[in-house]
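the sequence isn't on hand, but the structure is:
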């Protein structure tokens, strides 16, 4: 169990290790995705009450319209008022979901629109949630819609990022205010994701019932790499979960062992890079804390020394025998007097 309000690098490492395993022995990317959202929904909880921290968790992926299954193509055409999109047009596609309501635990029933056609740069710019995810991921809309091969090869290893809305209620980037944010008391929204080897963009979106700061959200960049690792191997299998394909896969895994190893090695190298970067960030923060403590200690010693000097001077003044010095309160009651006063 992970309390996101107390999320630590150790929690991140444990969660990352689990998420990476969900790409193994699965027939489809959809099956891996469902495991991922189920795990996040069930294991992020309030440490005091045990209540789920997430109201809803979704996993999206961009996917060409021509390669969508029938129900998803119907969803895309419904938004285009019956027009048939081009086969290579990308759609913002829901692969998996898990949440509070029973219908939220299947991609088939979790949303009204499970495949949103990304028709043009202009129209995508008018979709506040998607366009803001693109921006916070560090991409631009043209790149998001159709990555050129040369540019993709440069971007793919580096694009692993987060989308964070600290205050979900009233945010223009979260359109589901009346159906989700307000009735389910969603405080913050966090997404993490990046680019898959195929050029598709993926994003895990968490609708949180607690408010989290940017510093906590930043830690989920590392989890983005683990999800990418889990999804990259199934990407060479079926994307969607067809029962017949699942049966074939279980009895005869036709993914070459060398191909699996290549994916694992590439992703482990990238994970090592991320881990080293996180270690350096942690070391820098630790050193900054030490420096601050040393400055505070030095400041305290200086104040203590100044106080001693002040006290010595004050005591010397008080002990001048020929002069009477008396300290009184506001009611003229004597609080302290020196030797001179005592002699008088």
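On my side now, so go ahead. If you're wondering where the values come from, they're calculated on a predicted model, not measured in any experiment.

going by C-alpha atoms from here, please, whenever you check contacts or count neighbours.
OK.

the stretch 201-344 of the chain: helices as residue ranges?
For the stretch 201-344 of the chain, the helices defined by DSSP state H, counting those that start in this stretch occupy 214-218, 220-232, 243-251, 257-318, 339-343.

sec struct for residue 56, please.
Using DSSP: H, G, I helix; E, B strand; the rest coil, the structure places residue 56 in strand.

and the nearest residue to it once chain neighbours are set aside, how many neighbours?
Distances taken as C-alpha to C-alpha, 6 or more residues apart in numbering place residue 99 nearest to residue 56, at 4.1 Å, with adjacent residues excluded. Other residues near residue 99 come to 22 when the count uses other C-alpha atoms under 10 Å.

ok, residue 99 to residue 44 distance?
12 Å (C-alpha to C-alpha, to the nearest Å).

leaving out sequence neighbours, find the closest residue to residue 62.
In this structure, residue 62 finds its nearest non-sequential neighbour in residue 92, 4.7 Å apart by C-alpha to C-alpha, 6+ apart.

a helix runs through the one you found, doesn't it?
No. Checked against three-state DSSP, residue 92 lies outside a helix; its state is strand.

check contacts around it.
Residue 92 sits next to 60-63, 114-118 when contact means C-alpha atoms under 8 Å, 6 or more residues apart in numbering.

for those residues, which one is nearest residue 318?
Using C-alpha to C-alpha, residue 60 comes nearest to residue 318 of the contacts of residue 92, at 77.8 Å.

which SSE is immediately downstream of the helix or strand where the closest one lies?
According to DSSP states H and E, residue 60 maps onto strand 54-64. The first helix or strand that comes after strand 54-64 along the chain, using DSSP H and E, is helix 70-79.

which strands and helices sit next to that next one?
strand 115-117 (3 or more C-alpha pairs under 8 Å, 6 or more residues apart in numbering; DSSP states H and E).

what sits up against the strand it packs on?
So strand 115-117 is contacted by 65, 72-73, 75-76, 79-80, 85, 89-94 (C-alpha under 8 Å, 6+ apart).

burial check on residue 66, number of neighbours?
Residue 66 has 16 neighbours, counted by other C-alpha under 10 Å.

quick one, what contacts it?
73, 86-89.

residue 188 too?
So residue 188 contacts 164-168, 207-212 (C-alpha under 8 Å, 6+ apart).

buried sites along stretch 94-103?
Of all the residues in stretch 94-103, those buried under the rule 16 or more other C-alpha atoms under 10 Å are 94-99.

now do whichever strand or helix holds residue 193 and strand 54-64, the angle between them.
Assigned by DSSP H and E, residue 193 belongs to strand 188-195. Angle, strand 188-195 to strand 54-64, by axes from the mean of the first three to the mean of the last three C-alpha atoms, to 10 degrees: 30 degrees.

take a look at this one as well, against the first:
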């Protein structure tokens, strides 16, 4: 038999092995390709949408500026129209006053005209009286002539008194005639003046009435202009109000666009965070399924698992977001190494089992070596669930794992390596500050800025329980915790070969040959 030639079975195994490697490489390439495509599409979509929103924002800015100018113009027009309307109101008030004064003047002139007419009538009466006086003066003159004749007839002696009387009557008649002539001249002059006044007053009254009519027409025109200016002012006021309303509406639209931009940024940020998170999850799981073949015990594997998880939780600047990551396994006292056993001398477990620290990684140097842990190298598990409540974080973790506590402290060999051997639950404290499940508030949570705590766990073939606790400085949501649930399966698959062989600690020595999952499956039948 040629020892250098492989059998058909060996060749078949080689083909299967190479095929599995090819499928895994193809899957990783497809994952990388899809991630790159999603990242490129997301970036392109974000750039295009943000450009559109910026254009809309610029248009709205121009509209706001234009409407602002219209509103300013409307306000200016309203102010000017209001001022003009005020001037017209003053002119209308003055015109009304003039109209009233004109009317009063017409009435006064009419009264004056009436008085003049009365004077004219009186002058006519005076003329009649003067005519009567003329008659009386003529009669006196005749009487004086008759007296002179009679005196002549009477003789010188007897007629002398009559002659004297006749002479005096003649003198009186002459003087009366002169006075009456003067009065007649005066009355005639007064009549002429009254006639002139009557004619002039009538002309003045006619002019005042004409001016009054003109003033009334002007007042009506001013009132019409005032009314029209009022309508213009009302229109300008409505225009100003509409402009301000439109400006306010555009401002609201602008605010809405700004909110849309903000929400779009939040949306893209959430998508980016989701993408980054999915990328982190994929990277973690890809790393965990390519675990190192040279690992010989569970402690080494646990260190590698915790280092892998810790180094994959990074922010945009590449800083670690986990303050502390730890992996524990429940073991009986006889399975402890010297480091864990030393920690149990002063705190014996009533149940005989301990939750042992297998690996630790954190931001403090002392958190990177399990031997330097002060309180958690080996946590004694009490005999009952009720006693466990004094350790609230562990009690809540086991409750969320939905596993009976007695199953933890009194395990049976788990011969089912399917998904049923895992627990679906996980422990998530989204806000650790003030949480009753994490008592170390002042010593750990607050000083190190711990935002959230996340715990996963599962069952190993020996019946041991493993738990992984992650303390994050960045908030962790239930959605993110759901995305990491496969950590339980990945950790179980990485630890179970060593659990089956009982190879827990580095000090237990090196395994002669690599323990594989296939070997575990074959060993447990």
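Thanks, I have it. Keep in mind that this is a model prediction, so the values were computed, not measured.

ok, and the closest non-adjacent residue to the most centrally placed residue in structure 1?
In structure 1, the centroid-proximal residue (C-alpha atoms, centre = their mean) is residue 220; its distance is 3.6 Å. Distances taken as C-alpha to C-alpha, 6+ apart place residue 192 nearest to residue 220 of structure 1, at 6.3 Å, with adjacent residues excluded.

who are the contact partners of the aligned residue in structure 2 for the one you found?
In structure 2, the residue matched to residue 192 of structure 1 (TM-score structural alignment) is residue 456. Going by C-alpha under 8 Å, 6+ apart, residue 456 of structure 2 touches 401, 425-427, 467-469, 485, 487-488.

repeat for residue 129 of structure 1
Contact analysis of residue 129 of structure 1 by C-alpha under 8 Å, 6+ apart lists 172-175.

of these, select the buried ones using a ChimeraX command.
In ChimeraX syntax, the buried subset of the contacts of residue 129 of structure 1 is picked out as below (16+ other C-alpha under 10 Å):
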select :173,174,175
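
across to structure 2, which of the contacts of residue 129 of structure 1 hold up?
Mapping the contacts of residue 129 of structure 1 onto structure 2 (both residues aligned by TM-score structural alignment, their matches' C-alpha atoms under 8 Å) leaves 173-174 still in contact.

kindly reformat the contacts of residue 129 of structure 1 as JSON lines containing secondary structure and distance to residue 317 of structure 1.
Conversion of the contacts of residue 129 of structure 1 to JSON lines gives the following (DSSP: H, G, I helix; E, B strand; the rest coil; distance: C-alpha to C-alpha, whole Å):
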{"residue": "172", "secondary structure": "coil", "distance to residue 317 of structure 1": "68"}
{"residue": "173", "secondary structure": "coil", "distance to residue 317 of structure 1": "69"}
{"residue": "174", "secondary structure": "coil", "distance to residue 317 of structure 1": "69"}
{"residue": "175", "secondary structure": "coil", "distance to residue 317 of structure 1": "73"}
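
same list (the contacts of strand 115-117 of structure 1) but as a markdown table, adding distance to residue 313 of structure 1.
Shown next, in a markdown table, are the contacts of strand 115-117 of structure 1 (distance: C-alpha to C-alpha, whole Å):
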| residue | distance to residue 313 of structure 1 |
| --- | --- |
| 65 | 85 |
| 72 | 85 |
| 73 | 87 |
| 75 | 85 |
| 76 | 84 |
| 79 | 84 |
| 80 | 86 |
| 85 | 88 |
| 89 | 83 |
| 90 | 80 |
| 91 | 79 |
| 92 | 76 |
| 93 | 77 |
| 94 | 76 |
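
the host helix or strand of residue 123 of structure 2 aligns to what range in structure 1?
Here residue 123 of structure 2, judged by DSSP H and E, is contained in helix 8-154. Aligned by TM-score structural alignment, helix 8-154 of structure 2 falls on no residue of structure 1.

packing partners of that helix?
Contacts defined by 3+ C-alpha pairs under 8 Å, 6+ apart place helix 8-154 of structure 2 against helix 159-289.

quick one on the thing from earlier: among the contacts of residue 66 of structure 1, who's most crowded?
Top of those by neighbour number is residue 73, holding 21 neighbours under the definition other C-alpha under 10 Å.

relative to residue 26 of structure 2, how far out is the alignment partner in structure 2 of that one?
Matched to structure 2 by TM-score structural alignment, residue 73 of structure 1 sits across from residue 341. According to C-alpha to C-alpha, residue 341 of structure 2 and residue 26 of structure 2 sit 46 Å apart.

to which residue of structure 2 is the residue nearest to the centre of structure 1 aligned?
Aligned partner of residue 220 of structure 1 by TM-score structural alignment: residue 484.

from memory its match sits against residue 283, does it?
No. The criterion here is C-alpha atoms under 8 Å, and residue 484 of structure 2 misses it with residue 283 at 11.5 Å.

which ones are touching residue 62 of structure 1?
By C-alpha under 8 Å, 6+ apart, the contact set of residue 62 of structure 1 is 90-93, 200-202.

burial of the residue mapped onto residue 119 of structure 1 from structure 2, as a residue count?
By TM-score structural alignment, residue 119 of structure 1 lines up with residue 382 in structure 2. The tally of other residues near residue 382 of structure 2 (other C-alpha under 10 Å) stands at 21.

tell me the secondary structure for residue 382 of structure 2?
Residue 382 of structure 2 - assigned by three-state DSSP - is coil.

so it makes contact with residue 351?
Yes. Between residue 382 of structure 2 and residue 351 there is a contact at 5.6 Å, judged by C-alpha under 8 Å.

mind listing what residue 420 of structure 2 touches?
Counting by C-alpha under 8 Å, 6+ apart, residue 420 of structure 2 makes contact with nothing.

what's the closest non-adjacent residue to residue 438 of structure 2?
Excluding the flanking residues, the one nearest residue 438 of structure 2 by C-alpha to C-alpha, 6+ apart is residue 393, at 5.9 Å.
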